[in-house]
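# Dropping the sequence and predicted coords here.
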Amino acid sequence: MNATEKIPALPDFDNSFAGLPEHFYTRLAPQGLSEPYVVGVSEEVADLLGLPADFLASPQFAEVFAGNSLLPGCQPLAAVYSGHQFGVWAGQLGDGRAHLLGGLRNAQGHWEIQLKGAGKTPYSRGADGRAVLRSSIREFLCSEAMAGLGIPTTRALCVIGADQPVRREMIETAAVVARVAPGFVRFGSFEHWAARDRQREVQQLADYVIATFRPECLAAANPYDALLRDVSTRTGELIAHWMAVGFMHGVMNTDNMSILGLTLDYGPFGFMEAFDPGHICNHSDNYGRYSYRNQPHIAQWNLYCLADAFLPLLKRPEIARASVDETYGPAFEGTFERLLRGKLGLRSALADDGDFIGETFGFLQQHRPDFTLFFRTLSGLPAAVDREIQAKTDAPLRDLFVDRAACDAWLEGWRARLAQTPWPDDERQAAMRAANPKYVLRNWLAEQAIRQAQAGDFSEVRRQLDCLRRPFDEQPEYAAYAALPPDWANGLAVSCSS
């Protein structure tokens, strides 16, 4: 059997985006890596695509997902889009280092495969079109970690590395991430054509999204209004999920926002540790535009940009804005309250839950415990406790605070709220553990995997992937991954180059 015959033919593999007129993209093959090797593979994503196990273990796997060989039926292309970056119109952008290979439909959905870091495209804007091992590992692990948390996201099939040099702040080595998602259309994909007053193209793109991903919109009186409302609703739900686990995207530009409501483009992301609503995870974000607390507002601002791009389809600005205002806020607020009730162990909703949630975040802001550890530790406490043993019973949570009296006071209020909607401790604690992850991809964990991989040891990538795909399980063998950051991690910073 020759090398080409070892590449599996995926059923009905095509590139639906290539059915749009050719000014939506440029057809070009990826520029592969020399002597590629596998850094990490997500078997879950391989199963989504129907890739056979013997292919994952073959030399051809690295060749295909480094961009050296093509899957049968592949029609690679790079898409054009524009967008607002840090609130400023940036003009034409596009897939500067990404190649969309194509996609397939199977029993588990519609899946498109994109290689990130596979060389220059017409949209590279003078850059080399490459990704480095450091950023590729971060995206690979976080994509799969977010999926494990149940948060809508692009997925990552694999990271393929090579020893060829790439110049950033220093010389690093190249890598390619194979990303998988139902689709990669962005808010900026619509902004691109609207900014050029190309109404026909705005409509063609909207028709493509509706036909391919949201056919239910066709039953609405105005399918385009239904699509905008769908995007606004899904975006509100997405941001609520981010906030509930302390996730910060770091670069919520409109070209990094998915029309399908997925977490897209993992760069300078972070998970909250010592709670600070003003925390900025992106070292390049000098003014804190994308801080944790700003994310709900920025998402709505981005949706307004999308609504402006939809004006040729909706005709009246007030209709476009209303589509956002009537859907985004209720979706975000409703989802966030529901998720926080689950995190706090509140069996059913009461009218003043919003006030209690707000008080809880004020308490966290004042005392700054580790966000993930606070909620996970809370999951193990009883709803009632004798005063004689309360300090001992509550010690795991109290030890997260310098001011233990403040912790005691908050716990008294929490237990009073639990008593209003009683729930057996074992059931409530199990539900809370299912809502509060023990493991998230802390920056120090990603850095640990990166450092070992840069030294040629990929075992830590595999271990973290195994842990993060089950973040709500105890997994005692990985207990160290749930710990507070070590001292060496205090100076870690991530930026747009990360």
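All right, it came through fine. Numbering: from 1, shown residues only.

# make it CA atoms for all contacts and neighbour counts henceforth
OK.

# ok, Ala406 - contacts?
By Cα atoms under 8 Å, 6 or more residues apart in numbering, Ala406 lies in contact with nothing.

# ok, it to Pro369 distance?
For Ala406, the distance to Pro369 equals 12 Å [Cα to Cα, to the nearest Å].

# Also Pro215?
Distance from Pro215 to Pro369, by Cα to Cα: 45 Å.

# Between these two, which has more neighbouring residues?
Ranked by neighbour count (other Cα atoms under 10 Å), Pro215 and Pro369 place Pro369 first, with 22 against 14.

# correct me, but the more buried one touches Phe275?
Yes: judged on Cα atoms under 8 Å, Pro369 makes contact with Phe275 at a distance of 5.9 Å.

# How many neighbouring residues does Gln366 have?
Counted by other Cα under 10 Å, the residues lying close to Gln366 total 12.

# Can you tell me the element it falls in?
Assigned by DSSP states H and E, Gln366 belongs to helix 353-367.

# That helix: what's the following helix or strand?
Once the chain leaves helix 353-367, the next helix or strand it forms, by DSSP H and E, is helix 371-378.

# Residue most distant from the centroid, this protein?
Largest separation from the mean C-alpha position in the chain: Glu388, at 45.0 Å (Cα atoms, centre = their mean).

# Take this one as well and set it beside the first:
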Amino acid sequence: MQSLSHRYAEKLADLVSVVAPQGLKNQRLRMVNRPLAEQLQLDPELWENASLTTLLTEPDSAWSARAVAQKYGGHQFGHWNPDLGDGRGLLLGECLDKQGNYQDLHLKGAGQTPYSRFADGRAVLRSTLREYIGSEALHALGIPTSRALCLFSSDETVMRERAEPGAMMIRTAPSHIRFGHFEYFFHSGDKDKLEALFNFVLKEYFSECIDQPNPHQALLRAITLRTARMIALWQCHGFVHGVMNTDNMSIHGITFDYGPYAFIDNFHASAVFNHSDPQGRYAFDRQPGIALWNLNMLAYAFTPYCDTKEIRDTLEQFEPVFLAQYQKLMLTRLGLSEGAAQRQLSNDWLSLLSAEQRDYTASFRLLARHQHTRDAGVLRDSFIDRARFDNWWASYCEYRQPRDLLSENPAVIPRTHLLNEAIKQAESDDFSYAEALLDACLSPYDTTWDDHHFASLPATAAPVSLSCSS
């Protein structure tokens, strides 16, 4: 069995608290991402005979003895909060994958830590299953994200808006270092800890920046560009994160800390799914601006190492990189080459969807299925304003390229109504629907799903309202 490393806990010991995982009542391993486990070179015996469950509850085991909770802060809905940290998660350690890269193993829902702020430190099955399926679905779509390794159910009751079954999951990421880590040690005036954090991050994750004229500016640039590219992918696929607080933003530019996320069904640019966000701060069309705002908050921590011009010049790269990536991806999904007329066609397509509240993912998929025809057929029939669609279609047929668009436009995404059904059955101890939905999300472009239940639209167009509470 591969031994776990503890680089973060050892080299930044002053930034963590040692906390033993707290098991759940009748904890059971219910879902395992075996391809990921193989990629991480983990012992297959972990998934047999409740081995991992036992290891997580044995205080002296390699999977629990050196578990730590990390300290950080964050801007939550625009307001600085220094009292944050891993309140229900523990960094168990790190393992080397087949490519020779370290990956964090992070246990979510492991009980109280010094940063729980009077909360119970638990996670519920509802949110855990949503993150498990959602993160693997984004990975299959090519969107950078943390990954789901395994999920545990239990007989433990956890109180949120209602009594819910408790659960835990182990997720992986290159690291769990957030914008909020740098923010906290900068605003707390802890210069030594901030410098130690910078040195660790530069050496372990961004070594290519070290030989640059200003390594810290190079680091800020790398984080900025990775974030811009991730947000472009979110926008192209109609993904709404829901809680883009700076403590939920990864320095690696990966989708992180899944809460009330959703993919847009009926398209409207200002879609909000988090019922804790009545002002729409984290609406779909505000995500690029919020990402840049978050980067500005992160940049304060770089002021001891970069002057104002260096920071401004770096952050100004966000918008052009985001726009270039977004336009390229959107034109690819539509089968269009680069050009002003093609970009206008892309914009007009979104205007069509918005004007009639057409389903975002299904409309792109339907377009892909008609990509080689002159007759728009069922696609045309899905619009009320046929004249407006016909004008768009005529122009589109002039510019479209002979490409396979089915491999660019998914048939299956983890829609909220499908996730709700998976949660309902899992709460009755039946994970078969969840496993089947996950399998579909792992091959989202396969034509098998075009007429399948997992490609179905929600029965109602009523707005979805999701809870942050997990």
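Received the coordinates, thanks. This structure is a prediction, so every number in the text was calculated from the model and none was measured.

# on that earlier part again, which positions within the strand or helix carrying the residue farthest from the centre of the first structure qualify as buried?
Secondary structure from DSSP H and E places Glu388 of the first structure in helix 387-393. By 16 or more other Cα atoms under 10 Å, the buried positions in helix 387-393 of the first structure come out as Thr393.

# what residues does that helix touch?
Under the contact criterion Cα under 8 Å, 6+ apart, helix 387-393 of the first structure has outside partners 381, 385.

# which is the next helix or strand following that helix?
Once helix 387-393 of the first structure ends, the next helix or strand along the chain (criterion: DSSP H and E) is helix 395-398.

# Could you tell me where that following helix falls in the second structure?
Per the alignment by TM-score structural alignment, helix 395-398 of the first structure matches residues 377-380 in the second structure.

# compared with the first structure, how much does the matching stretch deviate?
In this overlay with the first structure, the average offset of stretch 377-380 of the second structure from its partner residues is 1.8 Å by mean Cα distance after the TM-score superposition for the first structure.

# How far does that stretch sit from its chain's centre?
33 Å (Cα atoms, centre = their mean, to the nearest Å).

# ok, Gly117 of the first structure - contacts?
By Cα under 8 Å, 6+ apart, the contact list for Gly117 of the first structure reads 97-98, 129-132, 174-177.

# Neighbour-wise, which one of the residues you listed leads?
Within those, neighbour counts (other Cα under 10 Å) peak at Val176, which reaches 35 neighbours.

# corresponding residue for that one in the second structure?
Match for Val176 of the first structure (TM-score structural alignment): Met168.

# and its match, which of the three is it?
Classification of Met168 of the second structure into helix, strand or coil gives strand, according to DSSP: H, G, I helix; E, B strand; the rest coil.

# Likewise for Ala90 of the first structure?
strand.

# where exactly do the helices run in the stretch 201-350 of the second structure?
215-237, 287-299, 308-315, 318-334, 340-356 (DSSP state H, counting those that start in this stretch).

# Deepest-packed of those helices, please.
Neighbour counts (mean count of other Cα atoms under 10 Å) averaged over each of the helices of the stretch 201-350 of the second structure peak at helix 215-237, with a mean of 22.

# How about the contacts made by the residue positioned nearest the centre of the second structure?
In the second structure, the centroid-proximal residue (Cα atoms, centre = their mean) is Thr255; its distance is 2.7 Å. Neighbouring residues of Thr255 of the second structure by Cα under 8 Å, 6+ apart: 135, 143-146, 230, 249.

# Dump those into JSON lines; add secondary structure and distance to Ser188 of the second structure as well.
As requested, those are exported to JSON lines (DSSP: H, G, I helix; E, B strand; the rest coil; distance: Cα to Cα, whole Å):
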{"residue": "Ser135", "secondary structure": "helix", "distance to Ser188 of the second structure": "33"}
{"residue": "Ile143", "secondary structure": "coil", "distance to Ser188 of the second structure": "34"}
{"residue": "Pro144", "secondary structure": "coil", "distance to Ser188 of the second structure": "31"}
{"residue": "Thr145", "secondary structure": "strand", "distance to Ser188 of the second structure": "29"}
{"residue": "Ser146", "secondary structure": "coil", "distance to Ser188 of the second structure": "28"}
{"residue": "Met230", "secondary structure": "helix", "distance to Ser188 of the second structure": "29"}
{"residue": "Met249", "secondary structure": "coil", "distance to Ser188 of the second structure": "19"}
